[in-house]
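Asks: I'd like to go over a predicted model; first the sequence, then the structure.
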Amino acid sequence: MALSISSVLLLGIVVVVLFRGKSVKPGPAIACVLFGFSLASTSMAPSINRFMTSMADMIGQIRF
């Protein structure tokens, strides 16, 4: 069975779980989000996107 889920949705769920578990305080989380938005507008964005895509492809090829 193949399951397709957006990495943004998956990471959003992880953030919500960390917030609810009191593992991450709101201040550092906001700083990380702002860093992510800033990073997305740099010249590194295509490289990061290719890396994330290749990692998702690699995970998708794992057979249980």
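Replies: Happy to help now that I have it. Residues are numbered from 1 along each chain as shown.
Asks: C-alpha from now on. contacts and neighbour counts both.
Replies: Will do.
Asks: burial count for Asp40?
Replies: For the record, residue 40 is Ala, not Asp. Here the count is done by other Cα atoms under 10 Å, and Ala40 has 14 residues near it.
Asks: so for the protein, the centremost residue is which one?
Replies: For the chain, Leu11 is the residue whose C-alpha lies nearest the centre (Cα atoms, centre = their mean; 4.3 Å).
Asks: one more to weigh against that first structure:
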Amino acid sequence: MRLTVPAVVVLGVLMVVLIRGQRLRGGPAAVAVAFGFQLAHGQAAPAITETCRLVAQLIGRLHL
């Protein structure tokens, strides 16, 4: 069985866990989210997307 989870879901869950555990406050979390949106729509978006795809493929090939 293959499970596919979008990176945005994983990162969103990680942000919620960090905020709830009081390791990341609301202000820095908002800045991180805004920075992510800017990266997604900027000139670096294709390179970031390709890197994420390659990392996901690498993780998918691991047999644990």
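Replies: Received it, and whenever you're ready, just let me know what you need. Computed from a predicted structure; not experimentally measured.
Asks: other residues contacting the stretch of helix or strand Thr51 of the second structure belongs to?
Replies: According to DSSP states H and E, Thr51 of the second structure maps onto helix 45-61. With Cα atoms under 8 Å, 6 or more residues apart in numbering as the contact definition, helix 45-61 of the second structure has outside contacts at 39-40.
Asks: repeat that for 6 Å
Replies: By Cα atoms under 6 Å, 6 or more residues apart in numbering, the residues outside helix 45-61 of the second structure that reach it are Leu39.
Asks: the counterpart of Gln61 of the first structure in the second structure: how many residues sit nearby?
Replies: Matched across to the second structure, Gln61 of the first structure falls on Arg61, judged by TM-score structural alignment. The tally of other residues near Arg61 of the second structure (other Cα under 10 Å) stands at 9.
Asks: distance of the residue nearest to the centre of the first structure relative to Val17 of the first structure?
Replies: 10 Å (Cα to Cα, to the nearest Å).
Asks: over to Ser54 of the first structure?
Replies: Counting by Cα to Cα, the gap from Ser54 of the first structure to Val17 of the first structure is 26 Å.
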